[in-house]
Each structure stands twice: as C-alpha cells, then as structure tokens.
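Asker: Quick one, structure for this:
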Amino acid sequence: MKAYVFPGQGAQFTGMGKDLFDSSPKAKEMFERANDILGFDITKIMFEGTPEELKETKVTQPAIFLHSTILAEVMGDAFKPDMVAGHSLGEISALVANRTIAFDDGLKLVYKRALAMQKACESTPSTMAAVLGLEDSTVESICANQDGIVVAANYNCPGQLVISGDIAAVGKACEALKEAGAKRALILPVGGAFHSPLMEPAREELAAAIKETVFTEPACPIYQNVSTFAVTDPKEIQENLIFQLTAPVKWTQSMQNMIKDGATEFVEVGPGNVLQGLMRKIDRGVTTSKAEIS
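Answerer: The predicted structure follows:
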C-alpha cells in the first residue's frame, strides 16, 4: 500500500514550484488563482524571493501548501494514495490532496492559520527547541516539572522530539534535558511556541474558519496529527484539525500506525525531503521516495 505524506513549515526554498509552473498549464492556472485569492504575488516570492522573505509565516505556510497540493494535482493518475498524512501545516495539504477540502478553501484556511499563528507569536514571546537522544517519556517528565509552560510539541521520530513553550521555561527545560543525557537540546529559530497551549488564541480564531469550511468524504483515510489513526469521517477530521494548533504533532505514532495498517511505500509530496529522513529513523523496512511529475 502506498502512503503520501506532506511536509510542514521549514521545507521552503527559493525557486520552489517553478518547475511546476513552467511545465504544466494546470499548475500555472492554480498558482495564478492562488495569487488572486491571497491578494499578493506569492509565486514571485516562491520563485525569486530571498530565504528571509520565504521565512515569513504568512508566506511560508501558503507557499509549502501550494507546492504540495499543485504537485499532487498535476501528477494526475499517478497520484493514487491508499492513505495520506501531513506534518502540521502539511495536514491541510493532505486534506486537499485526498479531496476532503477544496483547493481554494484549503488555501484560505492555510493563510488564516498563518496570520493567526503570527498574531499569537507576537502577543506572547515564546519559542521551541529540538531535543535529541532521549526517550519521549523522559522529555515529557522533565517538561512537566518546569515552572511556566513547556510541552512536547513534535514527536518527529524515535530520539527526536521538539518542545514548545514560553522562553524561560523552554530554556530551563533544555538545561535539565542536557543534564539528563540529551545529545542536544537546541533552541530553534522560530517565531513562537507552535503546538502548545500558547497557540490557544490562534486555535480559537482558526476554529471559526474551519467550521465554515465544507468537509466532504475523503478519497482515502488520513492519519491526523492529533489522533494518529485512520480517519474518514468528515466531521471527525474537522474536529481533529481544530485542535491541531494546540496539540502535539504525533508524527512517529502516525507513521507507525500507517505501517501497521499496511503501508509499505511512503511518497513525500512537496518541497524538501525531511519526511523521508524521519521515516528512515522510524522504520528502515519501508520504501521512501519523492513525488515527481512525469
């Protein structure tokens, strides 16, 4: 069985999507429609922008979404998923690719998500840190014993967990994690505490938009960050997506469940190859590859 997985923030690069734009009339039409929906020329930033311009949350999130969903669309009959999943932002890409949400609606949601998260970041100084070389339970326990807010945010693969919270609490947790034997506990260059309780204002703002969006029966199951199991009920998918911003991304668990359910090949759809790297650390027994247009 073939699983298609969609990357999240951090996979962007200058020139992303240009090959699709140049080679496919369908892709060109979708990119131009995206410019109209967003009200600014995102394709110009994607194709020619500096790394700094691409790092802006309001650009990064829709750019990665566009690269992923347009690639899936122009693959045509070659895109035949038995199941899908997306890492954080990538979950919305996956929901468009498996026909749960329409492309235009997905783009609008991603842009609202980006602006809401940016606003939450600006209201409360916060950060994230990557922790390598410890058991998940050890990281969770140390976070739970800190003053302030610091929680496990991204379960990326065994031995790699990202924590998220207020600046002081994340800093103290990093010190404690190093003392506990972490190979690394490194503050990340991000704008705020994604997938933590500090994203509650953004979750509330996005919840209203998600509730107004039409969710239909998907073409195949999605393994969501919040639940980790196969979901096909549109209402359940909608509810899980609402809670995603304040809940951890359970990527390791989701991938393990996809494998248990029969996935033998994982195809990464979108910029970068981060998810292929994580999969090699989760289970070397499965095949990984990059989606391409024929």
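
Asker: switch to C-alpha atoms for all contacts and neighbour counts from now on
Answerer: OK.

Asker: Could you name the helices and strands sitting against the lengthiest helix in the chain?
Answerer: Across the chain, the longest stretch assigned as helix under DSSP state H is helix 103-123. Packing partners of helix 103-123 (3 or more CA pairs under 8 Å, 6 or more residues apart in numbering; DSSP states H and E): helix 25-38, helix 57-74, helix 90-97, helix 200-212.

Asker: how about this one, so we can line them up?
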Amino acid sequence: MKAYIFPGQGAQFTGMGLDLYEKYPIAQELFEKANKILGFSITDVMFEGTADQLKETKVTQPAIFLHSVILAKVLGDSFQPEMVAGHSLGELSALVANGVLTFEDGLKLVSKRALAMQKACEIAPSTMAAVLGLADDVVEETCGEIDGVVVAANYNCPGQLVISGEIEAVEKACEVLTEKGARRALLLPVGGAFHSPMMEPAREELAAAIEATEFSNPTCAVYQNVVAKAVTSPEEIKENLIAQLTAPVKWTQCVQAMIADGGTEFIEVGPGKVLQGLMRKIDRSVAASGAVLAE
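Answerer: So this is what the prediction gives:
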C-alpha cells in the first residue's frame, strides 16, 4: 500500500514553494487564496524572506502546511493515498490530503494553532531537547524522576527522542541522561515546550476552533500522532487532534503501525527530507522517497 507522510516544523527553507507558484496555475491560485485567508502575504516571506523570518511560528506552520498541501494538489491524479500520517503540524496537512478538512479550514486551523502555541510559549519560559542513543524507557523514567515539568515529546525514531518542558527541568534531564550514557542531549532552538503540559493554554484555544470546524469522512485512514493507529471516525480524529498539542508525537509507532497494516511505499510530501531520514532509521527495508512531479 502507498503511504503519504507530511513533515512538521523545522522543514522550512528560504524560497520554498516558489517553483510550484511559477509553474502550476492551481498552486498560484491556492497561494493567493492563502494570502487572503491569513491577512498577510505569506508568499513574500516563503519566496523571498530570510531564514529568521521563516522561523517565526506564525509563518513557519502555515508555510510548511501550504507547501505540503499544494504539492499534493499539483500531483493531481497520481496522488492516490491508501494511508496518510503527518508529524505534529503535518497531521493537518494529512487531513486535507485525505479529504477530512478543506484547504481553507485546514489553513485557518494551522494559523490558529501557530498563534495559540506562540501565546503559550510566552506565558512561561520552556524548551525542548533532543536525546540520542538511549532506549525510550530510560528517557521516560529519567523524565519522571526530575523535579518540574519535563516529558517525552517526540518519538522520532529508535534512539532519537525529544523531551519537552520547563527550561530548568529539561536542562537537568539532559545532565542526568548524559550521565546515563546518552550519545547527545542538546537543547533545541525552539520557542517553547511543544507536546507537553506547557501547551495546555494552546490546547484549550485550539479545541474551540476544532469543535467549530466541519470534519468529513476520510478517503483513507489517518495514523494519528496521539494513538499511533489507523483512525477513520471524524469525531475520533477531532479528539486526537485536540489532544496532540499536549501529548507526545508517536512517530516511530505510527510508521511501524502503517508497515504492519500493509504500508510498503512511503512518500514524503512537503519541504525537506526529514521524514525520509527517519524512515531509514525506523525500517530500512521499506521504500521511502519524496514526491516527484511530472515534467
């Protein structure tokens, strides 16, 4: 089965989407629609902005969503997903790709999500750190022993887990994990503690927006970050999407579940190759590539 996977924050690059805009009328139409919906020219920042401008959460999240979703639209009839998943923010791209959300509603939710997360980051100083070379259970146990808020946030691939929480607690966890044999435990240049209890204010804000949005029946199952299994019920999809902001991204488990359910070819749709790299570390025997446009 063909599985389409959609990247999250961190995959952005200067000039992203310009080739699509210049070459495909449908892309131009959707980018212009996005500028109107967002109330600012995101295309200016995507096509000509600096890396720092692209790093702003209110820009980054819609930019990656737009690149992914518009690329899927440009693929046309060759885009026939039999299963989809997205890493964190990428889950919203996946939900547009499998018909649960319209382009417009997906973009509005992404924008609200970005602004709500930005606000939550400003309420209390918080951060994330990547931990390499330790078993998941060692990282989980260590987080549980530290005073303050620090939790496992992103299960990216075996031996790569991101932790998230209050700055002091995350720093302390990094020290302890290094003592326990982590190859590396380093703070990430992010605005706050995503996928942790620190995002509760953002979760509440986004919950209201999600509840007010129409979710349709999907054309294929979405493997959601929170539960790491196939979901087809619009109500369940909503619940899991709301929970996602404060719950861990179980990416390793999502991919393993897709393979167990018959996924044989994984195609990354969006900027960068981050997910293809993770795929190789999760299961080398499964084909993983980027979406290829017809000439």
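
Asker: sorry, back to before: once the two are aligned, what's the mean deviation for the longest helix of the first structure against the second structure?
Answerer: Per the superposition on the second structure, helix 103-123 of the first structure and its aligned residues are separated by 0.3 Å on average (mean CA distance after the TM-score superposition for the first structure).

Asker: Next SSE downstream of that helix?
Answerer: Next along the chain after helix 103-123 of the first structure, taking DSSP states H and E as the criterion, comes strand 126-132.

Asker: thinking in terms of the whole chain, how far from its middle is that next one?
Answerer: Mean-position distance between strand 126-132 of the first structure and its chain equals 16 Å (CA atoms, centre = their mean, to the nearest Å).

Asker: which bit of the second structure covers stretch 59-68 of the first structure?
Answerer: Taking TM-score structural alignment as the measure, the second structure aligns residues 59-68 with stretch 59-68 of the first structure.

Asker: The matching stretch vs the first structure, average offset?
Answerer: Once fitted to the first structure, stretch 59-68 of the second structure is off its aligned match by 0.1 Å on average (mean CA distance after the TM-score superposition for the first structure).

Asker: Not counting its neighbours along the chain, what's nearest Ser289 of the second structure?
Answerer: Among residues not flanking Ser289 of the second structure along the chain, Ile267 sits closest, at 5.1 Å (CA to CA, 6 or more residues apart in numbering).

Asker: Enumerate the positions of the helix or strand the one you found falls within that are buried.
Answerer: Secondary structure from DSSP H and E places Ile267 of the second structure in strand 265-268. Neighbour-count burial for strand 265-268 of the second structure, with 16 or more other CA atoms under 10 Å as criterion, is recorded at Phe266, Ile267, Glu268.

Asker: Was I right to think Pro248 of the first structure contacts Leu161?
Answerer: No - taking contacts as CA atoms under 8 Å, Pro248 of the first structure lies outside contact range of Leu161: 10.3 Å.

Asker: which residues are common contacts for these two?
Answerer: Residues touching both Pro248 of the first structure and Leu161 comprise Ala152, Ala153, Asn154, Tyr155, with contact defined as CA atoms under 8 Å, 6 or more residues apart in numbering.

Asker: Just those residues: which are in strands?
Answerer: Helix and strand membership here follows DSSP state E; of these, those in strands are Ala152, Ala153, Asn154, Tyr155.

Asker: Might one say that the last one is in contact with Glu140?
Answerer: No - if you go by CA under 8 Å, Tyr155 of the first structure and Glu140 don't touch, sitting 10.9 Å apart.

Asker: higher neighbour count, the two?
Answerer: When Tyr155 of the first structure and Glu140 are compared on other CA atoms under 10 Å, the one with more neighbours turns out to be Tyr155, at 20 against 16.

Asker: top of the ones in strands among the shared contacts of Pro248 and Leu161 of the first structure by neighbour count?
Answerer: Neighbour counts for those peak at Ala152, which has 27 neighbours (criterion: other CA under 10 Å).

Asker: check contacts around the residue lying closest to Ile70 of the second structure once chain neighbours are set aside.
Answerer: Counting by CA to CA, 6+ apart, the nearest residue to Ile70 of the second structure once its immediate chain neighbours are dropped is Ala27, at 5.9 Å. With contact taken as CA under 8 Å, 6+ apart, Ala27 of the second structure is in contact with Leu20, Tyr21, Ile70, Leu71, Lys73, Val74.

Asker: now the end-to-end length of stretch 73-91 of the first structure.
Answerer: 16 Å (CA to CA, to the nearest Å).

Asker: how about the strands of the stretch 151-294 of the first structure, start to end?
Answerer: Secondary structure of the stretch 151-294 of the first structure by DSSP state E, counting those that start in this stretch: the strands cover 160-166, 184-187, 222-223, 230-231, 265-268, 287-290.

Asker: Provide the contact partners of the fourth one at residue level.
Answerer: By CA under 8 Å, 6+ apart, the list of residues contacting strand 230-231 of the first structure from outside reads Pro221, Ile222, Tyr223, Gln224, Ile237, Met258.

Asker: Relative to the second structure, what is the average displacement of that strand?
Answerer: Between strand 230-231 of the first structure and its aligned stretch in the second structure, the superposed structures give an average distance of 0.5 Å (mean CA distance after the TM-score superposition for the first structure).

Asker: and if you look at the fifth one?
Answerer: Aligned to the second structure and superposed, strand 265-268 of the first structure gives a mean residue distance of 0.3 Å (mean CA distance after the TM-score superposition for the first structure).

Asker: same thing with the second one?
Answerer: Compared with the second structure after fitting, strand 184-187 of the first structure has a mean deviation of 0.2 Å; criterion: mean CA distance after the TM-score superposition for the first structure.

Asker: returning to what we had before: most neighbours among the contacts of Ala27 of the second structure, please name it.
Answerer: Within the contacts of Ala27 of the second structure, most neighbours by other CA under 10 Å means Ile70, with 26 neighbours.

Asker: just the helices and strands packed on helix 103-123 of the first structure: most buried one?
Answerer: Mean neighbour counts were taken over those using mean count of other CA atoms under 10 Å, and the top value, a mean of 28, falls to helix 90-97.
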